[in-house]
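A.B. asks: Quick one: sequence and predicted model below, then my questions.
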Amino acid sequence: MDKTLLEHPLVPPTDPLRATAPVSEAEAARLLALDPPAYWLEIARELAWDTPPTVALEGELGSFRYYPGATGNVSVNCLDRHPPERTALLYEREDGLREEWTYGELMDGAARFAAALQDLGVERGDRVAICLGNVPEAFVAIHACYRIGAIYSVIFAGFSASAVRDRLEDARPKVVVCTDATLRRGKVVPLKATLDEAMAGLDIQNVIVARRVDREFALREGEHDFHTLLERTTRRAAPVSLEANEPSFIIYTSGTTSKPKGLVHAGLGFLAGAYANVKWALNLRPDDVYWCTADVGWLAFPIFALVGGLAHGATHVIYEGSIDTPTPARPYEIIERYGVTKVFTAPTALRMLRRAGDAALGGHDLGTLGLVSLVGEPLDPETWHWTRDSLGAGRVFVNNTYGQTETGTAWSSSMVGLTPTRPGSCGHPLPGYRAWVVREDGTGAAPGELGALTLTAPFPCLARTVWGDHDRYVRTYLADFPGSYAASDAALLDADGQLWVTGRLDDVMNVAGHRLGTMELEAALLTHPAVSEAAVVARPDDVRGAVPVAFVVPRAGVQPGADLEEELADAIVRGVGPFARPARVIVVPTVPRTRSGKIMRRLLRDLLVTGEAGGDLTSLENPDALEVVRARLAGS
């Protein structure tokens, strides 16, 4: 890895964040030094329980139980224990529709919707599929499931009918909750029509439709209107006391195989992890106005909004639609309108704002904003500095984090207000986690040495199994380095303990004896003023083992050409070294990406090597990008 990235000075917390830190620096150091089970018992004392835990951990990876015998309810921790008059949600839709919900209204809605689900025959352990976007009904429906012990599964609203059907067939829900439609970039996206196609021939007993775009949307026989059902249900379901390890939700993650994995998380274990994650990565307080830009179908939203966020009692801004519609100034308008103090987003969203130019910032008062935290993919230092200096006018702290759907938290992060960060890094492992970077033979890598990222001890929010296929869980996560969870990501820990995740292990390339991750090559490209986004993949080479090939999305107004491609290749040479010069630089108007904005590098690699995009495509938002890239490859 380019050593200059590791030599950036550590950036300390800002004074306002330091002044409101949740603990002292000495206490933070003590927590970091605690054995994970002791730490997680301390975190448990900050939550509400029916039967508090007395034992932290039983068993080991693959069969562990955290807080065995302890009981409680997630919804109580997120809704009931906060002042009912406090504002919980400030909802805004792309077309300007706005709603405001208090904690009391959310609790009442969740309790009545839980009773309605019970009246429809939903019992503890039954599955409920949630096909909703970022709407208040998602909070109501999900916390209704938590309240009665139903296992929910959020199905991303942008999936095709085939992808939705795969998930319905796997989870076999008793009830599906959806909206008639959603809005995206000024267009109506018909979610219910997609669901109807997906459900054809499936035995699903009840469908509940929240009519949000078309209030007169026609329901089929036997279907229920969400709001009518809620209004007619006067009974409020009491929260069920659940054991800490009972399964609470299924979330599907895709990869190189055709069948998505239904990861199962325990309810109260996930609550403990999400609550602690928000405490350190955001230091979210009841007086914060906070915006998590993630989609409800991406696990960042349950961690940092639905569960971890609400558990801290802050006011949440919820936005439905594309954040750059109708103009790139929309995010700045939202921050200014609501007085947002903290934002949780993805590096891709920041690169999108940076690409649009600083003119959109003009005239907007963002003085309330003090923290931008991130997760999702590697963050290049250029975007880190733009976020602090341009977006944040030098006063915000930029906290890049790292986590996975499987880990249930962004477990590497700065402890906001307490520990520093280094631009481009993912902070450091938080209390309760034990990370180890290893070589291919399983021995520990030296500081600054690229290797495979592993976690060596269980923690409460780690996914417990793959729904219906525990053998697949063991093969996927526990077989490569016995005794450790394998993240399948390439990483290093620098001399200060900062974690750098450079990409998937499949993306690490060995170029003439040099091990390179995609992050450093892409960071070098992003220093060029013509570059908006960059993705680097490896192409097999008979002589050098592998050679890098770069895909670059230019900024607006930039014209592609041989001169630009040569300049971009030179940028990598300057940033990394002559040995890293890419075999090709391919300038394209778009690249395949997920709804959360992550570039799907494996599809670029497939197109480059075989000409076809293989594996699971269900998380792909823009299938047209495959043809664009394929045509560009053929033309060059």
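C.D. replies: Everything's here; your move.
A.B. asks: For the rest of this, base every contact and every neighbour count on C-alpha atoms.
C.D. replies: OK.
A.B. asks: how about the strands of the stretch 51-200 of the chain, start to end?
C.D. replies: Counting by DSSP state E, counting those that start in this stretch, the stretch 51-200 of the chain has strands at residues 57-58, 65-66, 71-72, 87-93, 98-102, 127-131, 151-154, 175-179, 182-184, 187-189.
A.B. asks: May I see the ones you listed organised as TSV, with mean neighbour count and distance to S373 added?
C.D. replies: Shown next, in TSV, are the strands of the stretch 51-200 of the chain (neighbours: other CA atoms under 10 Å; distance: least, CA to CA, whole Å):
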stretch	mean neighbour count	distance to S373
strand 57-58	17	30
strand 65-66	24	28
strand 71-72	21	30
strand 87-93	21	20
strand 98-102	15	24
strand 127-131	25	27
strand 151-154	26	23
strand 175-179	24	30
strand 182-184	20	24
strand 187-189	13	29
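A.B. asks: Next, format the ones you listed as a markdown table and append distance to A311.
C.D. replies: Below are the strands of the stretch 51-200 of the chain laid out as a markdown table (distance: least, CA to CA, whole Å):
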| stretch | distance to A311 |
| --- | --- |
| strand 57-58 | 23 |
| strand 65-66 | 19 |
| strand 71-72 | 14 |
| strand 87-93 | 11 |
| strand 98-102 | 14 |
| strand 127-131 | 21 |
| strand 151-154 | 19 |
| strand 175-179 | 24 |
| strand 182-184 | 27 |
| strand 187-189 | 32 |
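A.B. asks: nearest to S254, of those strands?
C.D. replies: Of all these, strand 151-154 sits nearest to S254, with 14.0 Å by CA to CA.
A.B. asks: contacting residues around I155?
C.D. replies: 129-132, 164, 167, 251-252, 297 (CA atoms under 8 Å, 6 or more residues apart in numbering).
A.B. asks: meant to ask about R124, not that
C.D. replies: R124 neighbours (CA under 8 Å, 6+ apart): 148-151.
A.B. asks: R127 too?
C.D. replies: R127 neighbours (CA under 8 Å, 6+ apart): 150-153, 171-175.
A.B. asks: hold the first one in mind and look at this next one:
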Amino acid sequence: MNNLRINSFSEYKKAYKESIENPEMFWDNIAENFLWKKKWNNTLEFDFSKSEFKWFKEGKLNITENVLDRHLEKNGNKTAIIWEPNNPLEETRIITYRQLHAKVCQFANVLKNNGIQKGDRVCIYMPMIPELAIAMLACARIGAVHSIVFAGFSSAAIASRINDAQCKLIVTANEVYRGEKPINLKHIVDEALKDCPSIQTCIVYRRELEPTMMVGGRDKFWIDEMAKASKDCLAEEMDAEDPLFILYTSGSTGKPKGMVHTTAGYMIQTAYSFDNVFQMQPEDIYWCTADIGWITGHSYIIYGPLACGATTVMFEGIPSYPDFGRFWEIVEKLKVTHFYTAPTAIRSLAKESLDYVLKYDLSSLKVLGSVGEPINQEAWHWYNDYVGKGNCPIVDTWWQTETGSIMISPLAGITSTRPTFATLPLPGIQLALMDENGQEIVTSAEKSEGRLTIKFPWPSMARTVYGDHQRYIETYFSTFKNAYFTGDGAYRDAMGYYRITGRVDDVVIVSGHNLGTAPIENAINEHDAVVESAVVGFPHDIKGNALYAFVILYDDQNPSEQLIKEIKDEVSKSIGAIAKPDKIQFVKGLPKTRSGKIMRRILRKIASNETDFGDTSTLLNPEIVQDIEKGKL
């Protein structure tokens, strides 16, 4: 990709100008750098009114030939993945591109031997081990659509995703340790599969030597299946617009949205953005600390880095185990050059003793990155001063599950950085700020603030919500005409730099993860004692945002610590521990409009300790605001 790399700010401005004036030619030139079985006929066809977008129409390719096969001749012995275990006493695994290719082909044959064909959906619920990467790439090898579920979600959350996509096979592990805590993934999967009639086969990787309950006729061990499979597997020819994966993200309504990403456009833009944002050299070591269960892991642990022939680190553990120096120990040990993590992790480490950072040699670091949510100023400076020692540019990246790849970011060492600013759009990304009347804000004032939209298609955009295109249209393309609405607010300064100010819809970003409030409220309302609830986000020193639940109980129920625990357990069981509210306040009522809509704006202010509630006279029950405010936690 180096022949397309931007090497100076003047080159960035030139590339951006070309990408806006002639986007098809711009992306054509990038696409030429990849392996195609058949070249595309039309670069782009789209219709905003139907929310239909097609890139590289009728082009044929396979993404695994681009992330694996094309590196084999010259770089087959280069390290593709370095795996670092949860327990530092366990051995690091080094996997070359040649070895990864062989394992992917072998597991692709395992999938075929178990009846998986092109277009079938495969659920993957695994810890951060190389076999997770092997499984997802094996799906792509044969044209199966992978749906990876974060291995912290509950059995109910897995079941809903499997049933929505009608997956035929699931890949999991028996047990895993997260820090010192053992988690029996197979037990969670068994619970889920009680309600998943579409699943025919469950393949289990034995991560721990614990006894594993297996269901006859359905469950098979990874090692046994691999022993029967050949290491030769031709890559399936895929259309540019064939689905590559489904990844579920929380919505502002109850049901998670299965975002569908397709093959060619996703590959091209993740590779292009990775290459230019991080500016890696062939000998560099790149580490993104995300989980592959999220889009960050899909795009910037696996597909983007491997498409560029990079060495990428996978870490199974957590930043606090065995102590708060674990990240920095790994940076020193592996001589990591590029480090990409979430503001949540930075904040949690910043509150610990500086000794955890200072005792390690971090001189290998060249570039630092931030992802998942806007980074606050204090965290930015701590990261810059103590991790980067003032020598590493910080690429503060903004993007979403739906965008597929980074949309706004500094280019490391090329464009200037500024604390808390995502800075400038990448070439090919046409941003617009909209006012509340749907008019674009075109002024170049000192500060223009509005709702962040994208007014022209980009290759890595999600194409639909699986099985529900109308929901895709309504969620992303109904707010503003001929534009994608991100759901985020932002402001732009006189230099054109963007700063993301946060969500403007009913989605809260907690520890970098989008959590829809509606499914959490649904889970709370399942408790027999609960009449109604409302969940909002409030500022949190570590997580960025945390969840605050306002809960109405039936008259015969009394608030108690036990009831709080039961409600939290209900949320954990329904969605996962990540969605548990930090605070639960029992209230007599909720502020509502006369049409019955909950005024979340007021609840957010109460949760955030703000006192200016604006005009409450239009509420059906204005007196309730003062009652809630008096009882706030």
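C.D. replies: The structure has been received and is ready for your questions. Here the structure is a predicted model, which is why all the values come from computation and not from measurement.
A.B. asks: where does the TM-score land?
C.D. replies: Overlay of the two chains. TM-score (TM-score structural alignment, normalised by the length of the second structure): 0.80; 539 aligned residues with a CA RMSD of 3.0 Å.
A.B. asks: Same list, the contacts of R124 of the first structure, but as JSON lines with distance to G392 of the first structure please.
C.D. replies: As requested, the contacts of R124 of the first structure are exported to JSON lines (distance: CA to CA, whole Å):
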{"residue": "I148", "distance to G392 of the first structure": "43"}
{"residue": "G149", "distance to G392 of the first structure": "42"}
{"residue": "A150", "distance to G392 of the first structure": "42"}
{"residue": "I151", "distance to G392 of the first structure": "40"}
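A.B. asks: quick one: which of those is nearest S322 of the first structure?
C.D. replies: Closest to S322 of the first structure, out of all of the contacts of R124 of the first structure and judged by CA to CA, is I151, at 29.1 Å.
A.B. asks: Translate that closest one into the numbering of the second structure.
C.D. replies: By TM-score structural alignment, I151 of the first structure lines up with V145 in the second structure.
A.B. asks: Go ahead and confirm that match touches A138.
C.D. replies: No. Between V145 of the second structure and A138 there is no contact under CA atoms under 8 Å: 10.0 Å.
A.B. asks: re earlier: and D380 of the first structure, which of the strands of the stretch 51-200 of the first structure is closest to it?
C.D. replies: Of all these, it is strand 182-184 that lies closest to D380 of the first structure, at 27.7 Å by CA to CA.
A.B. asks: burial of the residue lying closest to F456 of the second structure once chain neighbours are set aside, as a residue count?
C.D. replies: Leaving aside its sequence neighbours, F456 of the second structure sits nearest to Q430 (CA to CA, 6 or more residues apart in numbering; 5.8 Å). The number of residues packed near Q430 of the second structure is 19, by other CA atoms under 10 Å.
A.B. asks: Can you tell me what Q430 of the second structure aligns to in the first structure?
C.D. replies: Under TM-score structural alignment, Q430 of the second structure pairs with R434 in the first structure.
A.B. asks: which residues does that match contact?
C.D. replies: With CA under 8 Å, 6+ apart, R434 of the first structure has these contacts: 36, 455-457.
A.B. asks: residues contacting G325 of the second structure?
C.D. replies: Contacts of G325 of the second structure by CA under 8 Å, 6+ apart are 319, 356-357.
A.B. asks: Tell me which residue of the first structure lines up with it.
C.D. replies: By TM-score structural alignment, G325 of the second structure lines up with A329.
A.B. asks: and what of K39 of the second structure?
C.D. replies: By TM-score structural alignment, K39 of the second structure lines up with P52.
A.B. asks: And its match, how far from R351 of the first structure?
C.D. replies: Between P52 of the first structure and R351 of the first structure the computed distance is 44 Å (CA to CA, to the nearest Å).
A.B. asks: Same question for V549 of the first structure.
C.D. replies: V549 of the first structure is 21 Å from R351 of the first structure, by CA to CA.
A.B. asks: between the two, which one's more packed in?
C.D. replies: A direct count of neighbours by other CA under 10 Å for V549 of the first structure and R351 places V549 higher, at 23 against 20.
A.B. asks: And the strand or helix carrying the more buried one, how far out from the chain middle?
C.D. replies: Element membership of V549 of the first structure [criterion: DSSP states H and E] is strand 545-554. Centroid separation for strand 545-554 of the first structure versus its chain: 26 Å, with CA atoms, centre = their mean, to the nearest Å.
A.B. asks: now the first structure: which of the contacts of G325 of the second structure match?
C.D. replies: Retained contacts for the contacts of G325 of the second structure in the first structure, judged by both residues aligned by TM-score structural alignment, their matches' CA atoms under 8 Å, are 356-357.
A.B. asks: Quick check: ChimeraX command selecting the buried ones in the contacts of G325 of the second structure.
C.D. replies: Buried residues among the contacts of G325 of the second structure (16 or more other CA atoms under 10 Å), as a ChimeraX selection:
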select :319,356,357
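A.B. asks: Cross the contacts of G325 of the second structure against helices and list the overlap.
C.D. replies: Among those, DSSP state H puts 356-357 in helices.
A.B. asks: one step back: in the second structure, what stretch matches whichever helix or strand comes after the strand holding V549 of the first structure?
C.D. replies: Once the chain leaves strand 545-554 of the first structure, the next helix or strand it forms, by DSSP H and E, is helix 562-575. The counterpart of helix 562-575 of the first structure in the second structure, using TM-score structural alignment, is absent.
A.B. asks: Check stretch 179-187 of the first structure too.
C.D. replies: Going by TM-score structural alignment, stretch 179-187 of the first structure sits over residues 173-181 in the second structure.
A.B. asks: Kindly report the same for stretch 363-381 of the first structure.
C.D. replies: Using TM-score structural alignment, stretch 363-381 of the first structure pairs with 359-377 in the second structure.
A.B. asks: Equivalent analysis for stretch 285-303 of the first structure, please.
C.D. replies: With TM-score structural alignment as the criterion, stretch 285-303 of the first structure aligns to 281-299.
A.B. asks: ok, back up a step: flag every buried residue along the match of stretch 363-381 of the first structure.
C.D. replies: So for stretch 359-377 of the second structure, counting by 16+ other CA under 10 Å, buried means 360, 362-376.
A.B. asks: With stretch 28-48 of the first structure instead?
C.D. replies: 28, 31, 36-37, 39-41, 44, 47-48.
A.B. asks: and what of stretch 281-301 of the first structure?
C.D. replies: 281-286, 288-301.
A.B. asks: do stretch 373-393 of the second structure as well
C.D. replies: Buried-residue list, stretch 373-393 of the second structure, by 16+ other CA under 10 Å: 373-376, 379-380, 382-384, 387-388, 392-393.
A.B. asks: Start and end of it, how far apart?
C.D. replies: Using CA to CA, the two ends of stretch 373-393 of the second structure sit 18 Å apart.
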